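Engineer: Structure of the sequence below:
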Amino acid sequence: MTAITDLHVKAADGGDVDLSTYAGHVLLIVNTASKCGFTPQYQGLEALHRRYGDRGLAVLAFPCNQFGGQEPGDAAAIANFCSLTYDVTFPVFAKIDVNGTHADPLFARLKQDAPGLLGTKAIKWNFTKFLIDCAGKVVRRYGPTTKPEDVAADIEALL
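Structural biologist: The predicted structure is shown next:
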């Protein structure tokens, strides 16, 4: 099976991003939203990015509007919100679907490799997190209520 870093995603501007750019990095991939009760987790994600980025962590955010319409903005509005509200410096990609027939292939793969509780595949809400090791293998899935700082020990173990 191919590594997560063999896939391609869309940048916020619609351009193609080859995830091989992140080969050899530990990745924390998160579906995000600007108007969610978990939105303040952007602050914790940014803290992880700043703390571990130089050691090989890459936080990758994928906005999603599938949960309560909590990410209604376009790419410019999302980028502006992330920058002005949380001083986000990690990549925020194009808005995607994470569930259903139009689910982005990256998230289809993440869900396949790391099912949720009781083997469920669907993502239940915004700020579900996936930790990927340096070889591009999904190590763990975290629910939305898991705070970014609670993932730090697992990240350190992989760096």
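Engineer: C-alpha only now, for contacts and for neighbours.
Structural biologist: OK.
Engineer: Skipping adjacent residues, who's closest to Phe81 in space?
Structural biologist: Nearest residue to Phe81, sequence neighbours excluded (CA to CA, 6 or more residues apart in numbering): Ser34, at 7.3 Å.
Engineer: Number of residues surrounding the one you found?
Structural biologist: Using other CA atoms under 10 Å, Ser34 has 24 neighbouring residues.
Engineer: Now show me the structure for the sequence below, then we'll compare the two:
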Amino acid sequence: MSIYDFEVETIKGEKTTLSDYKNQVVLIVNTASKCGFTLQYKELQELYDQYGDQGFTVLGFPCNQFMGQEPGDNKEIESFCEMNYGVRFPMFSKIDVKGENAHPLFVFLTNNAPGILGSKAIKWNFTKFLIHINGEVVKRYSPNTNPIEIKPDIENLLKEVVK
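Structural biologist: Here you go, the predicted model:
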């Protein structure tokens, strides 16, 4: 199983699968607009701008499970991201990333890349998962990890992208 097997909904409400991202290095992030880490949208966009034409993308999944820090609807989230951070990377509909209603994608991600001390639960917004071009989870990064710090790992994986 890989990330390509999961159905998701775009921020515009269109159902799709992640198979659109086959043979790309992907960084999946659970996001929030009113979080202390929200400034990471800027760095995520910088990564997307720098590596997007080399076979890399960022996928943002808004989540309101952490102190209600993503209260808006999809339209408000999309507008906020575009206006405040110039986000052009793909964003998806708001989902749960933990608990009994967790989206199956995030169950897969956390099972394949547990956090510190083997914990599977996502503890906060802006947890990041780096995905190999074959759709397998390579690494999990904490919310404290600035996206720019992930550059060496992205560059290493980009060497395997078939152009």
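Engineer: For the two chains, what TM-score is obtained?
Structural biologist: Here the TM-score for the pair of chains, by TM-score structural alignment, normalised by the length of structure 1, is 0.98; 158 aligned residues with a CA RMSD of 0.6 Å.
Engineer: circling back to that earlier point, give me the distance between the residue nearest to Phe81 of structure 1 and Asp16 of structure 1.
Structural biologist: Here the criterion is CA to CA, to the nearest Å. By it, Ser34 of structure 1 lies 23 Å from Asp16 of structure 1.
Engineer: for Val26 of structure 1, same thing?
Structural biologist: Distance from Val26 of structure 1 to Asp16 of structure 1, by CA to CA: 21 Å.
Engineer: Which one's more surrounded, the two?
Structural biologist: Each of Val26 of structure 1 and Asp16 has its neighbours counted (other CA under 10 Å); Val26 has more, 27 against 11.
Engineer: That one and Ile155 touch, don't they?
Structural biologist: Yes. If you go by CA atoms under 8 Å, Val26 of structure 1 and Ile155 touch, sitting 7.3 Å apart.
Engineer: hey, what's in contact with both of the two?
Structural biologist: Leu57, Leu131 (CA atoms under 8 Å, 6 or more residues apart in numbering).
Engineer: what's the helix or strand for the closest residue to Ile148 of structure 2 other than its chain neighbours?
Structural biologist: Closest residue to Ile148 of structure 2 apart from its sequence neighbours, by CA to CA, 6+ apart: Glu43 at 6.3 Å. Per DSSP states H and E, Glu43 of structure 2 falls inside helix 40-51.
Engineer: any idea which helix or strand comes after that helix?
Structural biologist: Next element after helix 40-51 of structure 2 (DSSP H and E): strand 56-62.
Engineer: quick one: the strands in structure 2?
Structural biologist: For structure 2, applying DSSP state E gives strands covering 7-9, 15-17, 25-31, 56-62, 128-131, 137-141.
Engineer: For the first one, name the packing helices and strands.
Structural biologist: Under the contact criterion of 3 or more CA pairs under 8 Å, 6 or more residues apart in numbering; DSSP states H and E, strand 7-9 of structure 2 touches strand 15-17.
Engineer: what's the mean distance for the strand it packs on versus structure 1?
Structural biologist: Compared with structure 1 after fitting, strand 15-17 of structure 2 deviates on average by 1.1 Å (mean CA distance after the TM-score superposition for structure 1).
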